[in-house]
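**Q** take a look and give me a structure for this.
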Amino acid sequence: MESQRSILIIAIAFISFLLWQKWHEAYGPQPVQPVTQQAADSVPAGVPSASSVPASNGTDEDVPVAASEALPQATASNSTKQTISVVTDTLNLTISLVGGDVIHADLVKFPVTQGSDEPYSLLRAGNGLYVAQSGLVGANGPDGSSQGRPLYQAQADSYELNGDTLSVPLTWSSNDGISITKTFTFTRGHNDVDVSYAITNNSGQTAQFQQYAQLKQTTAEQEGGNMFMPTYRGAAYGTADDRYNKYTFGDIEDDPLRITTTGGWVSMLEHYFISAWVPSQTETNSLYSRMVANQYAIVGYTGEPTSVESGQVIELNSTLYLGPKDQEKLAMLANGLDLTVDYGILWWISQPLFTLLKFLHSLVGNWGLAIILITIIVKGAMYWLTKKQYESMAKMRNLAPKMQQLKDRYGDDRQKMSQAMMELYKKEKVNPMGGCFPLLLQMPIFLALYWVLLESVELRHADFILWITDLSVMDPYFVLPILTGASMWMLQKLQPTTMTDPMQQKIMQWMPVAMSVFFIWFPAGLVLYWFISNVITLIQAKMIYASMEKRGIK
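**A** Sure, this is the predicted structure:
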């Protein structure tokens, strides 16, 4: 088999893989939830129902929903300041005193564009609504009241992290002796925020509460990836039995999530960044989703119902993560949360490759050089496959005259032709699949590294050299795509074809040009990998051909 055909196979297989994946996301069968996890009715066990909130309508609508453009209605209206600001070394937040929701979150260490002073906004109110809500429902929960959300009180309008930790307490009290302190605790260098509720019951009777938390955002179309750089925007969740599941906005609209599990987590994803609620990992939680007004998607959880005796003080906790898809940090928060860095079905190859890439970066301090080094290592490790591939192709080319003789002898008699070919292969000790099999073994590694370079937030705004200041976007001057096409042309010249079909010859002649155009939309880091891979292949081909010449193989 000709190496040019191999290149064509790679391109077609790669494009087919991307198209199949996009089709599967849109139209493929969705995973069926285990029966043991699914609730018996349409409302999960943890979502407030008629039994837990007598004053409500008995649906999952009992869990509060923020208004699309304004703050939710409060139980009191005597406050002129209904938001506070919190600034840390990683986050710049705005928290509404109505319900204690996080309605705005800037990621301080991640500019919206390279070199910009404006930080990336993950959460936002108003247009493009995307907020993180949390609270207490249940018979005595202030968020489950028919009067609206509770209005918390804060000691200051703004808070700033100066030490290693910062606690921001919000307080609320009812007329019947129940007081709640909702505390946000921030830690230097962390994007995860501890959210706790200290509940004091002095009402003279047992009170019932249930913790909930949810993420809500608009489903309106936003800028995203394309066929060559597919990115996912939507919900995801994890359970004790199924660590990671995507749940698209279409899924939320057509088949709302209703699962009860030990631990678990819920999240909203976008390229490079994630917001996630992580409840207690030892308690039973109910994960849910729903669509509001056909334009706002919600994914959340409710915890176990909690009874608080009169005179008793209890504390409930959860964790809110707002930040980049950092695999190490996410893995520490919940089982499977690190899988939101979605490498697809080849994650078991991608994760070791990413670990190696990070190690190389720790040595050289430049992600572009790290990509070059990992390419050298990968191509070096696969040298024996490349050698087998090239030797097999050389032997098949040498058999071309004998194959033509068989065609002339047997004509259209396919059966005799096939028998003669098998005898020829056996006599000459040639495997007709020898050129394809090594190629098929290399494809998963290329695809795995493709997803590593596409998904890793570490490459966002990562500088290389000269004009390439961001390896996560396309080469602004198209130098790398042109060099890649030139290297493919050189590989073609190094491996002259014996093709006689004019159409195939034209396709192969234009292949480097087509691939150069194809690579224009790829991130520079990916094109750098392919270009260096081609250069190494050229060097290896020279070595392999020299070795074959010494052994008398043309």
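
**Q** going forward, measure contacts and count neighbours with C-alpha atoms only.
**A** Will do.

**Q** what's the neighbour count on the closest residue to Pro44 other than its chain neighbours?
**A** Across the structure, with Cα to Cα, 6 or more residues apart in numbering as the measure, the residue nearest Pro44 apart from its sequence neighbours is Arg258 (5.2 Å). Arg258 has 23 neighbours, counted by other Cα atoms under 10 Å.

**Q** Arg258 contacts Val299, doesn't it?
**A** No: with contact defined as Cα atoms under 8 Å, Arg258 and Val299 do not form a contacting pair (10.3 Å).

**Q** overlap in contacts of these two?
**A** With contacts taken as Cα atoms under 8 Å, 6 or more residues apart in numbering, the residues that reach both Arg258 and Val299 are Leu287, Tyr288, Ser289.

**Q** now do the helix or strand containing the first one: everything it contacts.
**A** It refers to Leu287. With secondary structure defined by DSSP states H and E, Leu287 is part of strand 284-292. Outside of strand 284-292, the residues that reach it under the criterion Cα under 8 Å, 6+ apart are 44-47, 252-253, 256-266, 279, 297-304.

**Q** report the next helix or strand after that strand in sequence order.
**A** Counting by DSSP H and E, the next helix or strand C-terminal to strand 284-292 is strand 296-302.

**Q** so that next one versus strand 284-292, what angle?
**A** With axes from the mean of the first three to the mean of the last three Cα atoms, to 10 degrees defining the directions, strand 296-302 sits at 170 degrees from strand 284-292.

**Q** Trp489 is in contact with Pro512, isn't it?
**A** Yes: assessed by Cα under 8 Å, Trp489 is found in contact with Pro512 at 5.8 Å.

**Q** what about those two, which has more around it?
**A** Higher neighbour count among Trp489 and Pro512: Pro512, with 24 against 19, using other Cα under 10 Å.

**Q** and this one, so I can compare the two:
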Amino acid sequence: MDSQRNILLIALMFVSFMLYINWNETTPPQQEDLSVTQQGQYSGDIPSSLEGSQLLMQNSISSKHISIHTDVLTLIVDIQGGDVIRAELENYAAALDSENKFVLLKKDPDHEFIAQSGLIGSNGIDTLNGRAQFATTTSSFFLEDNQEELRVPLILVKDGITYTKVFTLKRGSYAVDVSYIIDNKSDKPTSVQMYTQLKQNLMDDGGSLTMPTYRGGVYSVDDTRYKKYSFDDMQDNNLNLTMTHSGWAAMMQHYFIAAWIPHASGEANLYTRTHKGQGFIGVRYPTTIVVPGTETTLNTTLWVGPKLQDQMTETALYLNLTVDYGWLSVIATPLHWLLSQIHEIVGNWGVAIIILTFIVRGAMYPLTKAQYTSMAKMRMLQPKLVEMRERIGDDRQRMSQEMMTLYKKEKVNPLGGCLPLVLQMPIFIALYWALMESVELRHAPFILWIRDLSAPDPYYVLPLLMGASMFIIQKMSPSTVTDPIQQKIMNFMPIMFTLFFLWFPAGLVLYWLISNIVTLLQQTLIYHSLEKKGLHSRK
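**A** Now for the predicted structure:
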């Protein structure tokens, strides 16, 4: 029954294995290569391309594009179609210490990721002959210091009907309202169907072994609160879902997301498709009839920005679930909330992680005490178990019966040292996911050389300290292992974990290091108490 350490070894290996599991579980008309599906969905690309992204970065906007500037967003909109072809996030750098802003949407030669919207249908302004050509009064729009809201209109007059596409942006918000105001002053009714979609080059999911992340499609529709639909899925099968009450279509990556949230009355259609090496996910609205002498407004919202849970919750139902904590979200969500509350007080995410670790390990102290008490009692019984084996021999049934009698007499649970560890594992894994998915930790400094908690420690100090602390814990813990091979495996565990953690984000390694330090403190207190009772023996 030297199974205590074996189960502990398996549990530790299981934790390590779970850390690396990647929980991964549209198109308007153009002037070339146009086709229409049976559902009326257009395939192809849109005209007009940027003549180099550097021109945009220098705010040299051609007459084909307008720029929209708020305190958090800089958008470039193509006036042919009114698509958002570039989105810079003002509060997020492209890289640590970079002066360039992070670009979520772009139309570069090597990577295209844009947000499209338009009007198709019998009288749509986006037709087989091309996209709508809007007019605007100026090429640059700014949210002034005394403004809370910025409205940017694009206007097209055709056949007695005025189409106004309006972008509405608010201070501090990554939610962009997009409206089509259709004023029918003609003598005939007009029939249109609004669509919104995201278009991006087909790419792999991204991420790495130590930082598994997801890049691809994701959606919510009626009873399906949140579901990923990768580029591989899109190539295998086109989605064609009915959206009755609420939902959204999005493409996301680590920390950031672009999503269309429709405001449709009636049944809408959520779809995906691929075309010429690009993937599309979007929503088609029900057909709208605008009778002569009336005005109708069609509304949608584009979220383009970081995965900020509070703001996303206010923007769309279940959009916050794109901060994907996997199957332990019920634990990870309150842990992230607690971490955020601590950060509001201390102002440093590294310090917040340390305090959170003390809180979590403090709450688990009764389990930790039960674990080490049981392990100590099991070690105290080893001489009796050895004598029992020598006396009984190979009679396994009798051996099992007498062992259970001994455990009952001594009030020892043979699994008591392992069960608390198993109960703690979900918390460890949930914390891992909560820290890894937190955009707040991106480029967040801690102290001295740790200038980005979302990146590995550049000098490997934290992983080495973590390995050392794990080695000390192992030496302090009572052991029943006598087999030389098992002892070598256990001695190798700190080295193996150190190698793993060399490439983990510093915030995660910091959590594990502090957790080990707390464990050492708790072990000291527990063993001191056990020694008074005559139970503890480390060797």
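
**Q** list only buried entries from the contacts of strand 284-292 of structure 1.
**A** Applying 16 or more other Cα atoms under 10 Å to those, the neighbour count classes 44-47, 252-253, 256-266, 279, 297-304 as buried.

**Q** secondary structure class for the residue in structure 1 sticking out farthest from the centre?
**A** Here structure 1 reaches farthest from its C-alpha mean at Arg409, the gap being 57.3 Å by Cα atoms, centre = their mean. Assigned state for Arg409 of structure 1: helix (three-state reduction, DSSP: H, G, I helix; E, B strand; the rest coil).

**Q** so what does it match up with in structure 2?
**A** Correspondence of Arg409 of structure 1 to structure 2, assessed by TM-score structural alignment: Arg391.

**Q** for Gln442 of structure 1, what is the enclosing helix or strand?
**A** helix 437-455.

**Q** what residues sit buried inside that helix?
**A** For helix 437-455 of structure 1, by 16+ other Cα under 10 Å, it's 438-439, 442, 445-455.

**Q** residue range for that helix in structure 2?
**A** Residues 419-437 of structure 2 are where helix 437-455 of structure 1 aligns, taking TM-score structural alignment as the criterion.

**Q** count the neighbours of Asp204 of structure 2 for me.
**A** Per other Cα under 10 Å, the neighbour tally for Asp204 of structure 2 reads 12.

**Q** just give me the longest helix of structure 2.
**A** Ordering each helix of structure 2 by length in residues (DSSP state H) puts helix 506-532 first.

**Q** now that one on structure 1. Mean distance?
**A** Between helix 506-532 of structure 2 and its aligned stretch in structure 1, the superposed structures give an average distance of 0.8 Å (mean Cα distance after the TM-score superposition for structure 1).

**Q** for the equivalent of Leu89 of structure 2 over in structure 1, helix, strand, or coil?
**A** Using TM-score structural alignment to pair residues, one finds that Leu89 of structure 2 aligns to Leu107 in structure 1. Each residue gets one of three states, and Leu107 of structure 1 gets strand by three-state DSSP.

**Q** under the alignment, what does Trp384 of structure 1 map to in structure 2?
**A** The pairwise alignment with structure 2 assigns Trp384 of structure 1 to Pro366, based on TM-score structural alignment.

**Q** with Ala394 of structure 1 instead?
**A** For Ala394 of structure 1, the aligned residue in structure 2 is Ala376 (criterion: TM-score structural alignment).

**Q** for the residue nearest to its match when sequence neighbours are not counted, what are its contacts?
**A** With sequence-adjacent residues excluded and distances taken as Cα to Cα, 6+ apart, Ala376 of structure 2 is closest to His536, at 5.5 Å. For His536 of structure 2, the contact set (Cα under 8 Å, 6+ apart) comprises Ala376, Lys377, Met380, Pro478, Tyr527, Leu530.

**Q** nearest to Arg5 of structure 2 among those?
**A** Using Cα to Cα, Pro478 is the member of the contacts of His536 of structure 2 that sits closest to Arg5 of structure 2, with 9.5 Å.

**Q** kindly provide the distance from that closest one to Glu531 of structure 2.
**A** Remark: distance between Pro478 of structure 2 and Glu531 of structure 2 (Cα to Cα, to the nearest Å) = 12 Å.

**Q** compare those two (neighbour count), which wins?
**A** Pro478 (23 against 12).

**Q** element containing that one, please.
**A** Per DSSP H and E: Pro478 of structure 2 is located in neither a helix nor a strand.

**Q** just checking, it touches Met375?
**A** Yes: the criterion here is Cα under 8 Å, and Pro478 of structure 2 meets it with Met375 at 6.5 Å.

**Q** just say helix, strand or coil for the aligned residue in structure 2 for Tyr232 of structure 1.
**A** Aligned against structure 2 by TM-score structural alignment, Tyr232 of structure 1 finds its counterpart in Tyr214. Of the three states, Tyr214 of structure 2 takes coil under three-state DSSP.

**Q** distance of Tyr214 of structure 2 relative to Val15 of structure 2?
**A** Applying Cα to Cα, one obtains 21 Å for the distance of Tyr214 of structure 2 from Val15 of structure 2.

**Q** again, but for Gln309 of structure 2
**A** Separation of Gln309 of structure 2 from Val15 of structure 2 (Cα to Cα) stands at 27 Å.

**Q** ok, those two, which is more surrounded?
**A** Between Gln309 of structure 2 and Val15, counted using other Cα under 10 Å, the more crowded position is Gln309 (19 against 16).
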